[in-house]
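>>> heads up, no residue letters with this:
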């Protein structure tokens, strides 16, 4: 398999950097091939070649935005879960990404293309937490029968409900409480069950 053309990689990265800036400044409504072309200096033809549909551009931009904020797990279950959920908290409190999530959830219900984007973003956004949980199961820090999809719901669900449904802000103490409550229920480590750092 041939490596990607460096010029294409540079164009893609330049365009995504501009698209991310536009996302932060203007939200999803400002994220179009035309605005990205004007902002980045990359031609529309190149942008359409890279992302033929508007939904493709949205997915690439939001996925890149998530990837830039993605932490590297350390092997410390509590610390890694706290860091992963702190990233989710940050995105829920950043105006552009919060607005993007709200718009995506609303439009995905009626737009199959955006429904695919929403599913891809869910996979990207939970990839690190899923790996943290799977690794902890492999280390026997969490039970072998743990339902990882349910665990992700238990960890992320309260954050999304509080911010997107209840319209309330929350701090890192709330994130830590969610992680500690989860570990008290599921951890095989006595210190985690007792909530001791």
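Arrived safely. Owing to the predicted nature of the structure, the values given are computational and were not obtained by experimental measurement.
>>> okay, CA-based contacts and neighbour counts for the rest of this
OK.
>>> center of this structure - which residue?
A centroid search over the chain (C-alpha atoms, centre = their mean) returns residue 125, at 2.8 Å, as the residue closest to the centre.
>>> list the contacts for that one?
By C-alpha atoms under 8 Å, 6 or more residues apart in numbering, residue 125 lies in contact with 63, 66.
>>> Below is an additional structure, to be compared with the one above:
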């Protein structure tokens, strides 16, 4: 028998259930404890798993924090398409729905609040933004268009600001206006 650590097999239903349970517990704890307080010891105890199990799934806290936010509530995911306006609109609607979950929104706030002081939170936030940018570009592939990180920020920032900073509702009309401005031309 080898001494190297084995990574969990994601196709195993038991592994998937454990992972989902741990992420659900972490999502509940993060708003209460903050990223620094969400230790593997606390999470293992509350999720009724061993710390070894946590390290197998998430070798670093940055991995845990980013997966926690990337695997948020199931709110529907946009389909790839050749119409950039439609893809961008559906992307922002999906973003609005994901952050409509109070626990996810609180987790995002907690991670953002710690980025200046906690390297794991800063790394997690960077990973999340890069992942979402790449995912959006994947949806745009049928259109033949790919966007830069700056363009992605210009598209998503108004919605994120309204939801996370102002605390205002993001209406369909607001999303339509953001996409129109982002495209630089009305259709």
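Good, I have the coordinates. Because the structure is predicted, anything quoted here is derived from the model rather than measured.
>>> circling back: just the element for the counterpart of the residue nearest to the centre of structure 1 in structure 2, please.
Here residue 125 of structure 1 is matched to residue 132 in structure 2, going by TM-score structural alignment. Here residue 132 of structure 2 sits within helix 119-140, counting by DSSP states H and E.
>>> just how off-centre is that helix within its chain?
Here the centre of helix 119-140 of structure 2 is set off from its chain's centre by 8 Å, with C-alpha atoms, centre = their mean, to the nearest Å.
>>> mean deviation of that helix from structure 1?
Compared with structure 1 after fitting, helix 119-140 of structure 2 deviates on average by 1.8 Å (mean C-alpha distance after the TM-score superposition for structure 1).
>>> Buried residues, that helix. List them.
By 16 or more other C-alpha atoms under 10 Å, the buried positions in helix 119-140 of structure 2 come out as 120-125, 127-129, 133-134, 136-137, 139-140.
>>> Between which two of these is the distance greatest?
For the buried residues of helix 119-140 of structure 2, the farthest-apart pair by C-alpha to C-alpha is 120 and 140; their separation is 30.3 Å.
>>> how about residue 114 of structure 1, what does it touch?
Shown in contact with residue 114 of structure 1 (C-alpha under 8 Å, 6+ apart): 55, 104, 107-108.
>>> Looking at those residues, which are in helices?
Judged by DSSP state H, those include 55, 104, 107-108 as members of helices.
>>> Make a ChimeraX selection of the buried ones in these.
Per 16+ other C-alpha under 10 Å, the buried members of these correspond to this ChimeraX selection:
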select :55,104,108
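>>> With distance to residue 68 of structure 1 as new columns, can the ones in helices among the contacts of residue 114 of structure 1 be given to me in a markdown table?
A markdown table is the format used below for these (distance: C-alpha to C-alpha, whole Å):
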| residue | distance to residue 68 of structure 1 |
| --- | --- |
| 55 | 20 |
| 104 | 20 |
| 107 | 25 |
| 108 | 24 |
